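Chemist: predicted model and sequence below, questions to follow.
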Amino acid sequence: MSSSFNKFFEKGKAKVKEYEQKYNSQHSSNNQQSYPGQAPPQGYPGQQPQPTSPQNVPSPYTEKVYWKPSFDASTPVSHNFRHEQGDHGWGNNEKQNYTDNPANSFHHDNRLIVRGLVQNGSYTSARLTSHQTLSRPRGYLTATILPPSAEGVWPAYWMLPKDPFQWPNDGEVDICESWQGEGSNHTCLHWGHYNAEDHNKHQVVVTPLHDIASRPHTYGFAWIEEEGIPNWRGRMVWYIDGKPVQRANIPQGIRRMEDFRILLNIAMGGTVCHGKLPRDGYYDMVVSEMKMCEEPVGGWDQFERDFGFTPEGHPV
């Protein structure tokens, strides 16, 4: 097996277990700060690089937003997201305990902070899943994110169908995913098991982002799945800072895209991180904007042009 295949194979084994049951650090000083002997602060750390203006901003005169969660400090995180909780390893021997504690997920300066905390052998984090689904047969989801990047840390911004669902047959879409501080982003579509029979049911593109840990990027995802067209499977395109990086036909048999919901989480340790754990400190995923729009930047004509020349993901 190739190194790339091994990584995705291990990730797959992890997720199979999860749904059957119902980073010596390469940390960046920009994303992690140690606090020996005391708990990290609960407020937004001043050492964290402040997200700059998104690279992929539609004109306010043409933007058609149908959902945009408030990240105002007065709005509880639970207003827009459900906290999935537990420390059972999540099928991947992960170390973190997902909690609904405000120290692990909170709003600050109109940003959503998902924070992994490591202190004296305690590993806590948050796993958020949106109450809102894509809810439409076509649209555009976008978020501006600065993820943590360090050995032993695995942040992800991704989608699954709403409950109840069956993994992997119902599908999974990964939009912003990285691990081990490798300086790259993974966009993925999964709808099969990690075995020889389903090997081609995983489409992946790895995009090098040398500044993933120091500068926020805008991650977009557009889909179209209209009714009434024979043999219509629909199409999707992933974007980073307005540039299309991956395309895919929507596989037959997976749940309709309108049923998909957003997940944001920071995992620590586990199989994907080769058992390595992050050092003491905090690890933040900073989401400065998130919204669902009726059409992608440039409209559906631009989407069709993007789909025409954007590469498909490769099987793992």
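Modeler: Sure, I can see it.

Chemist: going forward, measure contacts and count neighbours with C-alpha atoms only.
Modeler: OK.

Chemist: show me where the stretch 101-250 of the chain has strands.
Modeler: 105-108, 111-119, 122-125, 127-133, 138-146, 153-161, 172-177, 184-190, 202-208, 217-224, 235-240, 243-249 (DSSP state E, counting those that start in this stretch).

Chemist: out of these, nearest to Phe5?
Modeler: Closest of those to Phe5 is strand 202-208, at 10.7 Å (criterion: CA to CA).

Chemist: enumerate the positions of that closest one that are buried.
Modeler: For strand 202-208, the neighbour count (16 or more other CA atoms under 10 Å) marks 202-206 as buried.

Chemist: closest one to Met292 among the strands of the stretch 101-250 of the chain?
Modeler: Taking those one by one with CA to CA, strand 138-146 is closest: 4.5 Å.

Chemist: what's the angle from that closest one to strand 172-177?
Modeler: 30 degrees (axes from the mean of the first three to the mean of the last three CA atoms, to 10 degrees).

Chemist: how far does strand 138-146 sit from its chain's centre?
Modeler: Here the centre of strand 138-146 is set off from its chain's centre by 10 Å, with CA atoms, centre = their mean, to the nearest Å.

Chemist: then stretch 160-168?
Modeler: The chain centroid and the centroid of stretch 160-168 are separated by 16 Å, computed with CA atoms, centre = their mean.

Chemist: ok so, going back, nearest to Asp280, of the buried residues of strand 202-208?
Modeler: Val206 (28.8 Å).

Chemist: what residues does the closest residue in space to the closest one that isn't next to it in sequence make contact with?
Modeler: Of all residues not flanking Val206 in the chain, His186 sits nearest, at 4.7 Å (CA to CA, 6 or more residues apart in numbering). For His186, the contacting residues are 174-178, 204-207, by CA atoms under 8 Å, 6 or more residues apart in numbering.

Chemist: putting a second one here so we can go through both:
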Amino acid sequence: MSINKYLIIFFVFLPAVTSSILNSEEKETVYNYLPIDKKLTTAIESSDFLTNKESYCRKRKNLNDVTWFEDFSTHTLNKADWNYSLSNGFFDNGLFVYGWGNGELQYYREPMKNSQSYTNDNLFIEDGLLKIQPIYHQKPYKKNFDFTSARINTKGLRSFTFPSRITICFKVPTGIGAWPAIWLMPQSNISWPKGGEIDIMESRGRVTNIVGSALHFGNSFFDKATLVNDVVIPPSVSFQEKFHSITFEWKKDSIKMYLDSETLPYMSISNEQEDFKEYGYPFGSVYYLIVNVAVGGKYDDYKIDKQAFCKNNDCTNKDNPDQHRLLIDWIEYARIDN
């Protein structure tokens, strides 16, 4: 195993992208990225990648060592663990913030009425996998939204805190504008980002072999810090073609992220770092888990290709619909020694 790290100040992604975004003509598209506080990119060349496999996720732990696990073994989403987030935004001091504060285009839908499986066309369980697919509606949904998607969370139902280890085995969707995410927010209603946000995994649908993890913290939307670490793997084992896992190791004074079966973290954060001297270290409380796929937004500079998405619920416009879905194989939560 070989790990190389680079400190960079602006988002930089390779390879260059050629796509039909605004019209039917193919042309080279230049992407501009917003500056962030600190960003590391870690390249991983694992010996495990020399073997062609469908999944490179680390092996499951013995169930006796696991506090909670979800392997989506039935077609029904468990109501005891999962809520749905709805709409296209949230209320903040009485004002509705559209696009979830990020300029996102999707409307998050509720489960279908009278659905015994607690699912809908955007989120369902099939073949032992949780599948979330954004859908492009040629006739706008609720008259205003070209896209629908799904976002589920464990708020008020299942909590996560340190010392622990959370592992998710996943495959990300392809398509310019797809923004899948697996992340944690505080169970308390403290205003963002005072309580911190932990992004275990985010990716851009136009980039096959890069995903990122991030920490957000600070006093307000305009007075905050962000630490980001992207992980890069060979295109032959890309996150869009193969299953991979990220393990989030969470202790009282540190946060680490591991890819697959690697023994060295690609992200390692200590509460004694200079980054926390101004705002403090907020990652010592109780959080809940969120899984979603957004569409568009500032994460990829608002770029989007409508033709990259499933159309009108049935997804028959795609030869391989799963390529355009976030797939979750399993989730594990285990308590560990601090």
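Modeler: That came through fine. None of these values were measured; they are calculated from a predicted model.

Chemist: tm score of chain vs chain?
Modeler: Once the chains are laid over each other, their TM-score by TM-score structural alignment, normalised by the length of structure 1 reads 0.69; 244 aligned residues with a CA RMSD of 2.8 Å.

Chemist: just give me the match in structure 2 for Tyr157 of structure 1.
Modeler: Counting by TM-score structural alignment, Tyr157 of structure 1 lines up with Ile182 in structure 2.

Chemist: what's the separation between its match and Arg151 of structure 2?
Modeler: 10 Å (CA to CA, to the nearest Å).

Chemist: which neighbours do those two share?
Modeler: 290-292.

Chemist: distance to Ile304 of structure 2, neighbour count and secondary structure added to the residues you listed, as CSV?
Modeler: Listed next are the shared contacts of Ile182 and Arg151 of structure 2 as CSV, based on distance: CA to CA, whole Å; neighbours: other CA atoms under 10 Å; DSSP: H, G, I helix; E, B strand; the rest coil:
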residue, distance to Ile304 of structure 2, neighbour count, secondary structure
Ile290, 23, 21, strand
Val291, 21, 21, strand
Asn292, 17, 23, strand
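
Chemist: what's the closest of the residues you listed to Tyr136 of structure 2?
Modeler: Asn292 (16.0 Å).

Chemist: what about whatever residue of structure 1 lines up with the closest one, distance to Arg136 of structure 1?
Modeler: The equivalent of Asn292 of structure 2 in structure 1 is Asn265 (alignment by TM-score structural alignment). For Asn265 of structure 1, the distance to Arg136 of structure 1 (CA to CA) stands at 24 Å.

Chemist: how about the nearest residue to Gly270 of structure 1, chain neighbours excluded?
Modeler: Glu94 (4.0 Å).

Chemist: give me the number of residues near the one you found?
Modeler: 24 (other CA atoms under 10 Å).

Chemist: that one -> structure 2?
Modeler: Matched to structure 2 by TM-score structural alignment, Glu94 of structure 1 sits across from Glu104.

Chemist: give the buried residues for stretch 179-189 of structure 2.
Modeler: 179-187.

Chemist: pipe the strands of the stretch 101-250 of structure 1 into TSV and attach distance to Ala73 of structure 1 per row.
Modeler: Formatted as TSV, the strands of the stretch 101-250 of structure 1 follow (distance: least, CA to CA, whole Å):
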stretch	distance to Ala73 of structure 1
strand 105-108	5
strand 111-119	9
strand 122-125	19
strand 127-133	17
strand 138-146	18
strand 153-161	21
strand 172-177	25
strand 184-190	29
strand 202-208	33
strand 217-224	22
strand 235-240	28
strand 243-249	32
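
Chemist: and of the ones you listed, who's closest to Tyr61 of structure 1?
Modeler: strand 138-146 (16.5 Å).

Chemist: what's the span of stretch 162-180 of structure 1, first residue to last?
Modeler: By CA to CA, one end of stretch 162-180 of structure 1 lies 29 Å from the other end.

Chemist: nope, stretch 197-214 of structure 2 is what I meant
Modeler: 8 Å.

Chemist: centre of the chain to it, how far?
Modeler: The chain centre lies 6 Å from the centre of stretch 197-214 of structure 2; the measure is CA atoms, centre = their mean.

Chemist: now do stretch 126-139 of structure 2
Modeler: Using CA atoms, centre = their mean, the offset of stretch 126-139 of structure 2 from its chain centre is 15 Å.

Chemist: buried residues, it. List them.
Modeler: Neighbour-count burial for stretch 126-139 of structure 2 flags 129-137 (criterion: 16+ other CA under 10 Å).

Chemist: give the contact list for the match of Glu94 of structure 1.
Modeler: The contact partners of Glu104 of structure 2, taken as CA under 8 Å, 6+ apart, are 88, 98, 294-298.

Chemist: would CSV of these with secondary structure and distance to Arg158 of structure 2 be doable?
Modeler: Shown next, in CSV, are the contacts of Glu104 of structure 2 (DSSP: H, G, I helix; E, B strand; the rest coil; distance: CA to CA, whole Å):
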residue, secondary structure, distance to Arg158 of structure 2
Asn88, coil, 24
Tyr98, strand, 27
Ala294, strand, 23
Val295, strand, 27
Gly296, strand, 29
Gly297, coil, 28
Lys298, helix, 30
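
Chemist: which among those residues count as buried?
Modeler: Buried by 16+ other CA under 10 Å: 88, 98, 294-298, out of those.

Chemist: how about the residues you listed in CSV, adding distance to Arg109 of structure 2?
Modeler: Below are those laid out as CSV (distance: CA to CA, whole Å):
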residue, distance to Arg109 of structure 2
Asn88, 9
Tyr98, 15
Ala294, 12
Val295, 13
Gly296, 17
Gly297, 18
Lys298, 21
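
Chemist: of those, just say which sits nearest to Phe170 of structure 2.
Modeler: Closest to Phe170 of structure 2, out of all of these and judged by CA to CA, is Ala294, at 16.1 Å.

Chemist: ok, residues contacting stretch 330-338 of structure 2?
Modeler: Contacts for stretch 330-338 of structure 2 (CA under 8 Å, 6+ apart): 65-72, 129, 160, 162-170, 251-252.

Chemist: buried subset of those residues as a PyMOL selection?
Modeler: Selection of buried members from these for PyMOL, criterion 16+ other CA under 10 Å:
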select buried, resi 66+69+70+72+129+160+162+163+164+165+166+167+168+169+170+251
